[in-house]
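Trainee: Fold the following.
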Amino acid sequence: MMNSTNVSYFILSAYFDTGLFKYLCFMIVMSLYVLIVGSNLLLVVVICMNRSLHEPMYLFLCSLFVNELVGSSGLFPFLLVQILSDIHTVSAPLCFLQNFFLYCYGGVEYLNLAAMSYDRYLAICYPLQYNTRMTFNRITVLFAVTWLCPFLLCVVMTSLSSSLQLCGNIIDKVYCDNYSVVKLACYDTSVNNVYGLVSTSLIIFCPLILIFYTYMKILRVCFSGSKQTRQKAVSTCTPHLASLLNFSCGACFEISQSRFNMNNLPNTLRIVLSLYWLTCQPVFNPLLYGLNMSKIRIICKSLVFAKM
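Mentor: Down below sits the predicted model:
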């Protein structure tokens, strides 16, 4: 155990020697990153450049794709450097910066999905009043809450973590994780733990409660409405629910690994589970929405075939 000190760097102990296979891992991760950036950036450009897509539903989707770019860029360049490196260390400032970006990504993702569920709730339950309810001011407030709340919460979280006196510098992950840093503290971390519980409740459970409420209302309308109403609800809500389930499973894997001892699992499996919430969602969402949203699919096809 180290004495109480201001740690200048952290050791990422989850990496293991793969020999020449590290170059194969590098190519796989690089290809995945290029796919994520290319697909999400394409959809952001398509939505921004086409006036027919300047509707609340597509604007929230654009926000979702921008967040995937932010989250993946906070992870993949770092992973690529670490894969090729023989010494898996990271400076303390860079570690806390990565914490900030990754936790912001998670918070924005949940709040964005909650805003999307609220939009679908108004469109399905109040179709005739949708335009008067989903006003420009309301959209602006939803965007502000979606992006500013996680930003402010993560600023406080990072400040609390970076001010801790640490008695160690070994993180059993392939990237920096705030909870892993807090566990290295020499003294009482009650403030960090209470703040973490409160911020987690605000970022995860409050959006989930809103999503659950809106879908209960949507289901009630579907069961009492026409066949056309049910078809509309299914076509617009299925991708959203699939995205929510995918991200929640990844977040559950990550929280379980951080809070409980998973040393009995193979190291490779633990690494895959810890990366799931940061890698699968940015791949999953563009494919899910790009294939299911007919307007986006038609415009993407026209762009691709126009250049051939």
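Trainee: make it CA atoms for all contacts and neighbour counts henceforth
Mentor: Fine.
Trainee: Pull the contacting residues for Gly9.
Mentor: One correction, residue 9 is Tyr, not Gly. Thr89, Val90, Ser91, Ala92, Asn169 (CA atoms under 8 Å, 6 or more residues apart in numbering).
Trainee: I meant Ala251, not that one.
Mentor: Trp277.
Trainee: what about the residue nearest the centre of the chain, distance to Ala92?
Mentor: Centroid-nearest residue in the chain, with CA atoms, centre = their mean: Gly106, separated by 3.9 Å. Relative to Ala92, Gly106 is positioned 21 Å away (CA to CA, to the nearest Å).
Trainee: One more: Lys307?
Mentor: Distance from Lys307 to Ala92, by CA to CA: 46 Å.
Trainee: which residues touch Thr158?
Mentor: So Thr158 contacts Phe96, Asn99, Phe100, Asn178 (CA under 8 Å, 6+ apart).
Trainee: Considering these, which is situated nearest to Leu42?
Mentor: Phe100 (26.0 Å; CA to CA).
Trainee: Leaving out sequence neighbours, find the closest residue to the closest one.
Mentor: Counting by CA to CA, 6 or more residues apart in numbering, Phe100 lies nearest to Cys154, which is 5.7 Å off, once chain neighbours are set aside.
Trainee: what ranges do the strands span in this structure?
Mentor: Along the chain, counting by DSSP state E, strands occupy 9-12, 89-91, 170-171.
Trainee: and Phe260, which of these is closest to it?
Mentor: Closest among the strands of the chain, once you apply CA to CA, is strand 170-171, at 14.7 Å.
Trainee: now stretch 274-288: how far from the chain's centre is it?
Mentor: Averaged C-alpha coordinates place stretch 274-288 at 8 Å from its chain's average position (CA atoms, centre = their mean, to the nearest Å).
Trainee: contact partners of it?
Mentor: Taking CA under 8 Å, 6+ apart as the rule, stretch 274-288 contacts 35-36, 39-40, 43, 65, 68-69, 71-72, 75, 173, 239, 243, 246-251, 253-254, 257.
Trainee: One more, please, to line up against the first structure:
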Amino acid sequence: MGNGTYFYLMLFENIGSIKYAFFTMAFIFYCAVIYFNVLIILVIFMEKTLHQPMYILISCLSINSVYGTAGFFPRLLKDLLSDAHSISFEACLVQSFVIYSYASFELTILMLMAIDRFVAISKPLHYNNIITTRFLTVSIFIAWLYPVIFVGISGLLTSRLTICGNKLLKVYCHNYEIVKLSCVNNTINNIYGLIVTITTIFIPLSFIFYTYIRIIIICQRSTQKFRSKAYQTCIPHMVILLNFSVGIFLELTLSRFVIGELPIALTVAISLEFIVIPPFVNPIVYALKLPDIRKKLWHLIKASK
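Mentor: Take a look at the predicted model:
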């Protein structure tokens, strides 16, 4: 079978008339994700007092959420209403690239957030000299380019494979699942996939956890007032980090080690956690936990009525 083939997303089969209920829920959920994240972006963009590194990085998370869900939800909604759940090889690679570059970018931005909070807490007097506009701009650009290159190369390697199967046990395109359908030696893809996993997931996560451990140690040695203020800005980031880390860990475990051993409904739920829950939860956490965003957000909502 050549690479001009179509894949069939098998988990959409046999869902019957309940697909309309799923479509309605997915559509409402997607609209909510877009609405909440666009609100966060607008508030930070329009309010000059929020033009600070921490808030700019928060807006990057929201932009990434819009980007990642755009690679998943429109296709999901189409497949839920369609009788033919097929997708071309090229479109499948594009969707896989969008979803996994979104996941990688989420981690690199969370890593920059950890650096920002560490400098703010450990060197408050030198913060503005270290986290400059130039430093932030270059860091965000590298944080975006880093996953694009690594995930993009993975897609290019997959595009060179000869595919001998066309059934994907997913509701979205997954690069590793495509590789498993090849009928030629895919050792290079598997080795590179391991490199991508280490460089775009485990290295950023390890650095983030190390940074927050250092922050906790510094806070424990400080005054109650300082500790309270530090935790107020760090806890939202840590909640979001924990939520996303769990989703990524479940997805990696499911795709690499647990194959066909779980009920289909649970398999779908686990595989979607990292792309569905964080884009919805992130803006809510920041709106509720950070007073500056909450106040400006409320003013923007009132002004729009």
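Trainee: hang on, the earlier thing: looking at Lys307 and Ala92 of the first structure, which is more packed in?
Mentor: Legend: neighbour count by other CA atoms under 10 Å for Lys307 of the first structure and Ala92, higher for Ala92 (17 against 6).
Trainee: ok, the more buried one - contacts?
Mentor: Val7, Ser8, Tyr9, Phe10.
Trainee: What is the equivalent residue in the second structure for it?
Mentor: Taking TM-score structural alignment, Ala92 of the first structure has Phe89 as its aligned residue in the second structure.
Trainee: And the helices in the stretch 101-250 of the second structure?
Mentor: For the stretch 101-250 of the second structure, applying DSSP state H, counting those that start in this stretch gives helices covering 127-130, 133-159, 175-179, 187-197, 203-220, 224-256.
Trainee: which one of the ones you listed has the most crowded surroundings?
Mentor: Mean neighbour count (mean count of other CA atoms under 10 Å) peaks for helix 175-179 among the helices of the stretch 101-250 of the second structure, with a mean of 20.
Trainee: how far apart are it and its match in the first structure?
Mentor: Superposed on the first structure, helix 175-179 of the second structure shows a mean distance to its aligned partners of 0.3 Å (mean CA distance after the TM-score superposition for the first structure).
Trainee: List the buried residues for stretch 61-76 of the second structure?
Mentor: 61-73, 75-76 (16 or more other CA atoms under 10 Å).
Trainee: Where in the first structure does it align, residue-wise?
Mentor: So stretch 61-76 of the second structure sits over residues 64-79 in the first structure, by TM-score structural alignment.
Trainee: Then stretch 156-171 of the second structure?
Mentor: Using TM-score structural alignment, stretch 156-171 of the second structure pairs with 159-174 in the first structure.
Trainee: Other residues contacting the matching stretch?
Mentor: 1-7, 9-15, 79, 96, 177-178, 180-182, 184-187, 192, 271, 274.
Trainee: from those, which would you call buried?
Mentor: Buried, going by 16+ other CA under 10 Å: 7, 10-15, 79, 96, 177-178, 180-182, 184-186, 192, 271, 274, out of the contacts of stretch 159-174 of the first structure.
Trainee: Check the buried residues of stretch 61-76 of the second structure against Ile215 of the second structure and report the nearest one.
Mentor: Among the buried residues of stretch 61-76 of the second structure, and counting by CA to CA, the member closest to Ile215 of the second structure is Leu61, at 21.6 Å.
Trainee: Report the contact partners of the closest one.
Mentor: Taking CA under 8 Å, 6+ apart, one finds Glu106, Ile109 in contact with Leu61 of the second structure.
Trainee: and the gap between it and Met10 of the second structure?
Mentor: For Leu61 of the second structure, the distance to Met10 of the second structure - CA to CA - is 31 Å.
Trainee: What of Gly165 of the second structure?
Mentor: In terms of CA to CA, Gly165 of the second structure sits 12 Å off from Met10 of the second structure.
Trainee: same check, this time on Ile109 of the second structure
Mentor: 34 Å.
Trainee: now Ser65 of the second structure
Mentor: Applying CA to CA to Ser65 of the second structure and Met10 of the second structure gives a distance of 26 Å.
Trainee: Please apply the same query to Lys302 of the second structure.
Mentor: Counting by CA to CA - Lys302 of the second structure and Met10 of the second structure are separated by 45 Å.
Trainee: ok, now Thr267 of the second structure?
Mentor: Counting by CA to CA - Thr267 of the second structure and Met10 of the second structure are separated by 13 Å.
Trainee: Check Thr49 of the second structure too.
Mentor: 49 Å.
Trainee: ok, now Glu251 of the second structure?
Mentor: Distance from Glu251 of the second structure to Met10 of the second structure, by CA to CA: 18 Å.
Trainee: And the helices of the stretch 101-250 of the second structure: which comes nearest Ile56 of the second structure?
Mentor: Where the helices of the stretch 101-250 of the second structure are weighed against each other on CA to CA, the nearest is helix 133-159, at 9.1 Å.
Trainee: Mean per-residue distance, the closest one versus the first structure.
Mentor: With mean CA distance after the TM-score superposition for the first structure, helix 133-159 of the second structure averages 1.1 Å from its match.
Trainee: before we move on, what about stretch 203-211 of the second structure?
Mentor: Stretch 203-211 of the second structure versus its aligned partner: 1.6 Å mean (mean CA distance after the TM-score superposition for the first structure).
Trainee: what's the offset of that stretch from the middle of its chain?
Mentor: For stretch 203-211 of the second structure, the distance to the chain centre is 16 Å (CA atoms, centre = their mean).
Trainee: so it aligns onto which residues of the first structure?
Mentor: Aligned using TM-score structural alignment, stretch 203-211 of the second structure spans residues 206-214 in the first structure.
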